[in-house]
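1. Here is a sequence together with a model predicted from it:
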Amino acid sequence: MSKQLRVALVAGEASGDILGAGLMQALKARHPQVEFIGVGGPLMEAEGLSSYFPMERLAVMGLVEVLGRLPELLLRRRRLVTALISAKPDVFIGIDAPDFNLDLELKLRRAGIKTVHYVSPSVWAWRQKRVLKIRQACDLMLTLFPFEAQFYDAHQVAVRFVGHPLADAIAPQVDRAAARAALDLPADGPVVALLPGSRGSEVARLGGLFLDAAVRLRALRPGIRFVLPCASPERRAQLEQQLVGRDLPLTLLDGRSHLALAACDAVLIASGTATLEALLHKRPMVVAYKVSPMTYRILKRLVKSPYISLPNLLAERLLVPELIQDAATPEALAQTLAPLLEGGEVQTEGFDVIHRALRRDASAQAADAVLKLLGQG
């Protein structure tokens, strides 16, 4: 009979809730005598987590919003430290949310509790000195990408590359015809997916730009169609406003970005995690990004990486075109994307190699690494 194991986890948003639920499932499969405490969302609660408070209280985006909620966040973290130290879990796993979790991990580790951080912050790209705090705060870092593990290795942080759950979830070959049928799109003829980002500020900067690029693409390729998944009702309203006065054969979708990616031939996409989804769907892409001129000047000095998009970071070469800031004009985007509607094999062959490298049954790998840390693997 294996002894009872008490595992504490804290996730701060929906993506962390998905990762946490998968990890909890894999831990239960290996160690049925396990109890879960901490903070998580509905998926983690369904796997048996008793949550100290609703996960939504941690999910804050943007600097101004964080400042407004800072007293509450700090109070919740103080209370959580006290509650967890008295609960004495065998291990604490902080899932993403580094601004909240790393301080928590540091305090718990100093109190003698083993700590794991699941999902690396982008220390390899900027604010690299944070790796010193990570080394103090956690016994083990679990990364989704291999280049992150190389960075931690080089900085003497115990690390395990576990692969990416999305690479497990998305099939190596995606059925384009079925996706088009589901979206009532014609079976033949080119379709381009436009993904200008999920935040209001991104859509404000990139939405109109992407639609202007679409107008130019249509002039180059008559018969082309467009799909644009909207991340929320607010984003949909924003995009409907931007569409006024533009004549485009475009279907707006509520969510369903995976279906849009499956249905299309090529993608015009904002830099961000959606580029990984496009890569896993094996769809050639052009990546664009714009920030305010001031932010751009600051980031240009801070960012250490030669690329901004995940496909290029994973390929360790310029696999997909990146049009950043002033280079991102409607004309340049259309001209760069047009050849990918028939070509694009160089990209898709590269994507296939990356998909196989990331498809490792991430939840099982993460569970094995945690149990090994506890001397039970």
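-> Perfect, I can see it now. Model, not experiment: these values are computed from the prediction.
2. going forward, measure contacts between C-alpha atoms and count neighbours the same way
-> Fine.
3. just how off-centre is stretch 35-45 within its chain?
-> 20 Å (C-alpha atoms, centre = their mean, to the nearest Å).
4. Between the two ends of it, what distance do you get?
-> Its start and end residues considered, stretch 35-45 measures 12 Å (C-alpha to C-alpha, to the nearest Å).
5. Buried ones in the strand or helix carrying residue 334, by neighbour count?
-> Per DSSP states H and E: residue 334 is located in helix 330-337. Residues of helix 330-337 classed as buried under the neighbour-count rule (16 or more other C-alpha atoms under 10 Å) are 330-331, 333-334, 336-337.
6. isn't residue 151 right up against residue 121?
-> No - taking contacts as C-alpha atoms under 8 Å, residue 151 lies outside contact range of residue 121: 11.7 Å.
7. Between these two, point out the one with more neighbours.
-> Under the neighbour definition other C-alpha atoms under 10 Å, residue 151 and residue 121 were set side by side, and residue 121 has more, 19 against 16.
8. Alongside the first one, take a look at this:
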Amino acid sequence: MKKIFWIAGEKSGDLHSSIVLKELQLQNKEYQHVGIGGPLMRKFGLKPMFPFDRFAVMGFIEVVKHLFFFVNVEKKIRQLFRENPPDLVVLVDYPGLNMRIAQQASKLGIPVLYFISPQFWAWKFKRIFKLKKLTDHLAYILPFEGKYFDKFGVKSTYVGHPIAQEIEIKINKKEFAEKYNIDSTKQWIGFLPGSRDNELKKLLPQYLAAIKELDNGNFEFLISRANSVSESLFNDIIKKSGISNCKVIHDNNYEMMKHTDILVVTSGTATLETAYIGTPFIIAYKTSKISYELGKRFIKIDRIGLPNIVLDKDIVPELIQNEVNGKSISKNILAILSSETKYNQIKKELQNLHDILGSKKTSEEMVKLIEEMLNE
């Protein structure tokens, strides 16, 4: 049986890769899947080599804190490649580790399929030349990236964006309100504080501060808790804030995105999901001071939110670093909710995302590429 080695080090990568593994099962493609991935990939057959939660780090300081762990991971992967090489390596985003693993695989002649390109167009543009050198094929999910790959001769395929397959609204607004005991006569404001503990520490207190600013009896406040964050940390932050009138949403994120009137979303994949669903929202980004100062020197684009980048327009507000505070968040929320014209304009602009991302089924496109590469 042929073996595929996967690296999906983030929650979003676990989700996007899981639909590919599921499609392989549906098409009765029997391969051995090993490597790095989360609970969704494990559900569809991945045998993990390392604890998934150890990979959820972001920013320079956070990576340094976990340096010994990552050195050990690379050492074990190199050993596996030498002693029992896979037939194909599939690397999913996560460039800090994956670019180095691509180099190891390339040296040993193991085919590399890179699924979800590193965002070289935002920073470290020279990575595009490494991608050309170290990968056999690149499957990208943001349409505008194609012009770069064509220009520099990177063998690549647009496979559609996986969120088109992944987003599923399972219950309507009435059912959602009943499940979480939400007052339907009020406006609903939702907060998504991120899928990593370090994001939670920086952003959730600011979101709770915004709730204090907005708490005039006219709103219901909903806060999402991702499976990948510490439940005790999440609860401790809320307890310390003294806020008791917020609803914690754990299993119905897409429904929360759909049924709320407005959201505050931590920068990342969730911003594109929210935009695809079409609810007006605000993007928030906050990291450590050192990571932020370093990032400012290298990032080459004016926008941080994927929806604004993909649509090439400032559709939704972006709050960055010190702008992420209770007063600023509440002010931006009220500015949108108080203007019907502004609110409807955001909704209208977000609808364009469906046309831009197209109708390709990512899972099917990926299975085609995997089959082609395994049979070369």
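-> Yep, that arrived. Model, not experiment: these values are computed from the prediction.
9. What TM-score do the two superposed chains give?
-> Here the superposed chains carry a TM-score of 0.84, computed using TM-score structural alignment, normalised by the length of the second structure; 364 aligned residues with a C-alpha RMSD of 3.0 Å.
10. average offset between the helix holding residue 334 of the first structure and the second structure?
-> Taken against the second structure, helix 330-337 of the first structure registers an average deviation of 2.3 Å after superposition, with mean C-alpha distance after the TM-score superposition for the first structure.
11. just the strands in the stretch 201-350 of the first structure please.
-> For the stretch 201-350 of the first structure, the strands defined by DSSP state E, counting those that start in this stretch cover 225-230, 250-254, 266-270, 285-289, 322-324.
12. Tabulate these in a markdown table, adding columns for mean neighbour count and distance to residue 357 of the first structure.
-> Below are the strands of the stretch 201-350 of the first structure laid out as a markdown table (neighbours: other C-alpha atoms under 10 Å; distance: least, C-alpha to C-alpha, whole Å):
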| stretch | mean neighbour count | distance to residue 357 of the first structure |
| --- | --- | --- |
| strand 225-230 | 23 | 28 |
| strand 250-254 | 16 | 31 |
| strand 266-270 | 26 | 22 |
| strand 285-289 | 25 | 20 |
| strand 322-324 | 20 | 23 |
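13. TSV please, covering those strands and showing distance to residue 364 of the first structure.
-> Converted to TSV, the strands of the stretch 201-350 of the first structure look like this (distance: least, C-alpha to C-alpha, whole Å):
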stretch	distance to residue 364 of the first structure
strand 225-230	31
strand 250-254	32
strand 266-270	31
strand 285-289	31
strand 322-324	34
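14. Residue 111 of the first structure: which of the ones you listed is closest?
-> strand 266-270 (42.2 Å; C-alpha to C-alpha).
15. quick check: that closest one aligns to which part of the second structure?
-> Counting by TM-score structural alignment, strand 266-270 of the first structure pairs with residues 262-266 of the second structure.
16. okay, the buried residues of helix 330-337 of the first structure in JSON lines with distance to residue 164 of the first structure next?
-> As requested, the buried residues of helix 330-337 of the first structure are exported to JSON lines (distance: C-alpha to C-alpha, whole Å):
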{"residue": "330", "distance to residue 164 of the first structure": "33"}
{"residue": "331", "distance to residue 164 of the first structure": "35"}
{"residue": "333", "distance to residue 164 of the first structure": "29"}
{"residue": "334", "distance to residue 164 of the first structure": "31"}
{"residue": "336", "distance to residue 164 of the first structure": "29"}
{"residue": "337", "distance to residue 164 of the first structure": "27"}
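17. Identify the residues contacting residue 260 of the second structure.
-> Applying C-alpha atoms under 8 Å, 6 or more residues apart in numbering to residue 260 of the second structure gives the contacts 187-190, 279.
18. Apply 10 Å and report the result again.
-> When contacts are counted by C-alpha atoms under 10 Å, 6 or more residues apart in numbering, residue 260 of the second structure touches 173, 187-191, 220-222, 279-281.
19. can you check residue 256 of the first structure too?
-> 183, 228-231.
20. who touches both of residue 151 and residue 121 of the first structure?
-> Jointly contacting residue 151 of the first structure and residue 121 under the rule C-alpha under 10 Å, 6+ apart are residue 131.
21. What distance do you get for the most centrally placed residue in the second structure to residue 159 of the second structure?
-> Nearest to the mean C-alpha position of the second structure, by C-alpha atoms, centre = their mean, lies residue 269 at 3.0 Å. Residue 269 of the second structure sits 17 Å away from residue 159 of the second structure, going by C-alpha to C-alpha.
22. go on, residue 174 of the second structure?
-> Residue 174 of the second structure sits 35 Å away from residue 159 of the second structure, going by C-alpha to C-alpha.
23. more neighbours, these two?
-> In terms of neighbours (other C-alpha under 10 Å), residue 159 is the more surrounded of residue 174 of the second structure and residue 159; the figures are 26 against 12.
24. For residue 53 of the first structure, which three-state class applies?
-> Secondary structure for residue 53 of the first structure, judged by DSSP: H, G, I helix; E, B strand; the rest coil, is coil.
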